[in-house]
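Sharing a model that was predicted from the sequence below.
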Amino acid sequence: MSDHEATNVSPVTPWVNPLRSPQDKRLPRIAGPCGMVIFGVTGDLARKKLLPAIYDLANRGLLPAGFTLVGYGRRDWSKADFEDYIKEAVKAGARTPFRDNVWERLAEGMVFVSGNFDDDAAFDQLAATLSELDQTRGTAGNWAFYLSVPPAYFSNVCHQLQRSGMAKVAAPAWRRVIVEKPFGRDQQTAKELNEVINSVFPEKSVFRIDHYLGKETVQNIMALRFANQLFDPLWNSHYIDHVQITMAEDIGLGGRAGYYDGIGAARDVIQNHLIQLLALVAMEEPIDFTPAELQAEKMKVLRATHAVEPLSKTTARGQYTSGWQGSEYVKGLREETGFDPDSTTETYAACTLEINSRRWAGVPFYLRTGKRLGRRVTEIALVFKDAPHHPFPEGTRHAQGPNVVVIRVQPDEGVLMRFGSKVPGSAMEVRDVNMDFGYSEAFTEESPEAYERLILDALLDEASLFPTNEEVELSWKILDPVLEYWAKHGKPEDYVAGTWGPESANKMLERSGRAWRRP
């Protein structure tokens, strides 16, 4: 769409791409007239992820010509200062090429407002600025407020948006709020946080970011399951022995020790990313992929999910010590700057969950995450039961393990299937072989970065990939018993950096004759 066509779209009526009919799947959806205010625009998340993602959306032609970006922060910046800061972030983090014409058009709509979160005058100035931009930039009263700030500030910002009148607007214009995790520390604090946000913004206008749900391979879980008859008959307890969901990192805390201490691996990853992956793997087929239907099926799964007892044997947690990470010798957690040596915060967490449903009864879901593990990988492995009978001679299957379907979320996005095949030769010998599908090899299109997809979806009012307040609270309900047990039972177990976690995690599975995959 040309600049001329974009500026001729009326800013006071709901925007429809004049080049695209609802049935035309060739062209992507493009956001209509709108702008975004980022609170915490000077933070790491905005600099590394949000600002590059916004530029990439503009570079791909998915933002309107009049898109306006307003930054709010304590720095005393001019418009030029703000532009220089964003330009530096974009050049460092954007995945698409830097183009002067795209940058110049985007920079025209950049504004910075200086103030604190409790500064009435600054928020009044922000409200006046948005009103002016609606007239000069054609944003039509449509604004998304991105809270890229710690949850402790959510209440202040929401209160100020309400007090200054920015949270409400007359239809057809809209106001939305985008919220970053963590969504509380437990179920009770999550409820309190939701009450604060929903007292200002209705739930339909709240978009809670879980960036894992924006990854292409996470969305491919639904395509794999529901677009292929091959998998659906086997996707149940009759054939699947257990499921392993892993998010492993090879990095340590680095400069995040102060933030991480008191949160830990379970709150940081299991409560949101891994439980959401569990819901997508285990849910029933939705009627369609509208937000309401998709969220309804996920919530059915979450209501039926619980931690398996006894927690002393079905959970594990640990803290990494110094060791070799590849060719580099790295220091241990308690030597990290800013971390309390006496802290019981875990950097490795694993738990066993079960789903009380006809499809999944008796199938354990093993969730694990950790830092300073063997390699960086996120995957979902569905491990199948052994065949009830084997006609092959004794000793011919010594190199064969269970059949596995592995959905690789990162870094080598794709799907792997492992099954037995005859070894060439005169003897009947069976060994495991892999059938491997890789995104980068199968498609020429480059997958969009997760924040690109999620920011665009929020501007388009497409809520399918955003957890609702009930989903968040149900996730905490599942995890809270584990956290409460850990809080009462001593310190985490040590594990050496570069390994795959503490010995207690291996014993979790060994008790039932199973073992963790080594990705």
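Here it is on my side, so go on.

From here on, just use CA atoms for contacts and neighbour counts.
Noted.

how far does the helix or strand hosting residue 221 sit from the chain's center?
Residue 221 is part of helix 216-226 when elements are defined by DSSP states H and E. The chain centroid and the centroid of helix 216-226 are separated by 15 Å, computed with Cα atoms, centre = their mean, to the nearest Å.

And stretch 80-87, by the same measure?
For stretch 80-87, the distance to the chain centre is 28 Å (Cα atoms, centre = their mean).

in that stretch, what's buried?
82, 83, 85, 86, 87 (16 or more other Cα atoms under 10 Å).

Which parts of the stretch 101-250 of the chain are strands?
Secondary structure of the stretch 101-250 of the chain (DSSP state E, counting those that start in this stretch): strands at 110-114, 143-147, 175-180, 206-209, 240-248.

Looking at those, which one is packed in the most?
Mean neighbours per residue, mean count of other Cα atoms under 10 Å, is largest over those for strand 206-209, with a mean of 25.

Show me what it is in contact with.
Residues outside strand 206-209 that contact it (Cα atoms under 8 Å, 6 or more residues apart in numbering): 176-181, 197-198, 454, 458, 463, 466-468.

Put this next to the previous one:
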Amino acid sequence: MPTSSSTLLLFGATGDLAKRMLLPSLYALHEDGLIAEDLRIFGTARSALSDDEYREIAREALDEYLPEDRKDEAKIATFLGHLRYQSLDASTLEGFDDLAARLGDISGGLAIFLSTAPFLFEPTIRGLQSAGLAGENVRIGLEKPLGNDLASSRVINDAVASAFDEDRIFRIDHYLGKETVQNLMALRFANAMFEPLWNANGIDHVEITIGETVGLEGRNAFYDETGALRDMVQNHMLQLLALIAMEPPADFDATSVRDEKVKVLRCLRPVTAEEMVHGQYAGGAVGGEVVGSYTDDLGEPSDTETFVALKAHVENWRWQGVPFYLRTGKRMAERRSEIVIQFKCVPHNIFAERGGKLAANRLVIRLQPEEHVRLMVMAKEPGMDRDGVTLREVPLDLSLTQAFSKARRRIAYERLLLDLVDGDPTLFVRRDEVEAQWKWIDAIRAVWSKEAIAPKSYSAGSWGPSASVALTERDGVSWHE
């Protein structure tokens, strides 16, 4: 297979993801000269559009979603020249031959980005096969959701595997394209100070929070069928957990990194009923704006969870006895994605008799809205100390925005699309990872069903049900807020 594909095919090319993320990302890569000048970008969807009509849709998307300082009319015009369009109903085989004819010569390699409804995965794969668009020089990127449990995930993966070898399948988790997530590996494995403490001897607990202030955002049917556990925990949060907890890989390559991640996922202990909380937002206020409940937004009663908090354990030598607290929800107090590594206290406080009080070190890795790495350390307040020693927690900050102020800030899909075109699978998810994640998630849902545990109500604009506070405080831990 060529190192880099000469043609990119976008399924779902008129959808929200394409407009908000894919087209702006591809333009940014074009603007910086990171994709070949002769790269052909084909969009396909059910709408009957000409090339020029699709280019106008793309122009409108760039106008709406590109930052003002990125808009260069000359470069936008040359980027739009890359775009072509072919309508297709992916639910039937009819039309795939026309798509192949429109693509023409793909001997230079074809990269496919498949962002469609789950029920279209199988017919789309069959159509690609029937039209000769699944050969050895074709790789495919799969946007979630890839099923809603282990069984349905296997059906989709089997369908894709019938046409594509595993090394040509790129399962997308956009969190892995975030710069700060990649910096997590650099923090661990490029700095001698952290790795000796990165275990049960040095770490008390780990928290992972992904909070959203938004509600359904027009995804009513999808979200009500999916819920927070499958929408956020099964993919993003478990991938973050795996990166935090994995052993050092031999190399920074796809096989080494993913081998270590899947070991962690297979070591996850099943969660008991006492170690899980799920909830659904009621009415409240977010950012000073009054908002309705989930059922108000949905328009009908539902028991779908919009919040999940879990206490997870990785059952291996490195992490024995260290709890990983996971929390995610909609209509939360603020938009925030972060990882908190809480280290253990020093074994003896030499300042105690002089009034010095200690707090354990804490490493905070913020993924959004801003990106930074902050290490909280103890320092002595200046003074003559005649009334005792005063110790205070102070931050050592690495603001990625400031430290790399001259570097172009990129959204995750820029990196992932470029890696898909270039054929680098390191930041994509392998099948055995996906199945290990689903196995753990299915066990949680089985407990909810068996115990008939209904979602607990929480006010919009809060940090979730009070039971999620109790989940940590039983262990003497408070959520980082």
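Structure's in. What do you need? Just so you know, these numbers come straight off a predicted model, no measurement behind them.

So after superposing, what's the score?
Here the TM-score for the pair of chains, by TM-score structural alignment, normalised by the length of the second structure, is 0.95; 475 aligned residues with a Cα RMSD of 1.7 Å.

and the residue most central in space within the second structure, what does it touch?
Centroid-nearest residue in the second structure, with Cα atoms, centre = their mean: residue 175, separated by 2.8 Å. Applying Cα under 8 Å, 6+ apart to residue 175 of the second structure gives the contacts 181, 236, 412.

Per the alignment, the second one pairs with which residue of the first structure?
When the two structures are superposed using TM-score structural alignment, residue 236 of the second structure falls opposite residue 273 in the first structure.

What are the buried residues along the longest helix along the second structure?
What stands out as the longest helix in the second structure, according to DSSP state H, is helix 431-451. Residues 431-442, 444, 447-448 are the ones in helix 431-451 of the second structure that count as buried (16+ other Cα under 10 Å).

The stretch 201-350 of the second structure: helices as residue ranges?
220-228, 238-245, 254-266, 294-298 (DSSP state H, counting those that start in this stretch).

So which bits of the shortest one are buried?
By that I understand helix 294-298 of the second structure. For helix 294-298 of the second structure, using 16+ other Cα under 10 Å, the buried residues are 294, 295, 298.

Going by distance to residue 355 of the second structure, which of the residues you listed wins?
Nearest to residue 355 of the second structure among the buried residues of helix 294-298 of the second structure is residue 294, at 49.7 Å by Cα to Cα.

In the first structure, what residue corresponds to the closest one?
Checking TM-score structural alignment: residue 294 of the second structure goes with residue 333.

So that match is in contact with residue 323, correct?
No: between residue 333 of the first structure and residue 323 there is no contact under Cα atoms under 8 Å: 10.8 Å.

picking that back up, so what's the match of residue 236 of the second structure closest to, chain neighbours aside?
Leaving aside its sequence neighbours, residue 273 of the first structure sits nearest to residue 212 (Cα to Cα, 6 or more residues apart in numbering; 6.1 Å).

And that neighbour, what's its match in the second structure?
So, by TM-score structural alignment, residue 212 of the first structure is matched to residue 175.

do you know how far that match is from residue 232 of the second structure?
Separation of residue 175 of the second structure from residue 232 of the second structure (Cα to Cα, to the nearest Å): 10 Å.

cool, residue 3 of the second structure as well?
On the measure of Cα to Cα, residue 3 of the second structure and residue 232 of the second structure end up 32 Å apart.

And these two? Which one has more around it.
The neighbour comparison of residue 3 of the second structure against residue 232 (other Cα atoms under 10 Å) goes to residue 232, with 18 against 12.

quick one: contacts for the more buried one?
residue 328.

cool, the one 5 residues further on as well?
Remark: with contacts taken as Cα under 8 Å, 6+ apart, residue 237 of the second structure is in contact with 208, 210, 326.

Pretty sure residue 330 is one of the things the second one touches, is it not?
Going back to what we said before, that points to residue 210 of the second structure. No: counting by Cα under 8 Å, residue 210 of the second structure stays clear of residue 330, with 9.1 Å between them.

want to throw the strands of the stretch 101-250 of the first structure into a markdown table with distance to residue 5 of the first structure?
Converted to a markdown table, the strands of the stretch 101-250 of the first structure look like this (distance: least, Cα to Cα, whole Å):
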| stretch | distance to residue 5 of the first structure |
| --- | --- |
| strand 110-114 | 22 |
| strand 143-147 | 22 |
| strand 175-180 | 25 |
| strand 206-209 | 30 |
| strand 240-248 | 45 |
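
Could you check those and tell me which one is nearest residue 358 of the first structure?
Of all these, strand 240-248 comes closest under Cα to Cα, at 13.1 Å.

count of residues packed around the residue in the second structure that residue 198 of the first structure lines up against?
Structural alignment (TM-score structural alignment) places residue 198 of the first structure against residue 161 in the second structure. Counted with other Cα under 10 Å, residues neighbouring residue 161 of the second structure total 16.
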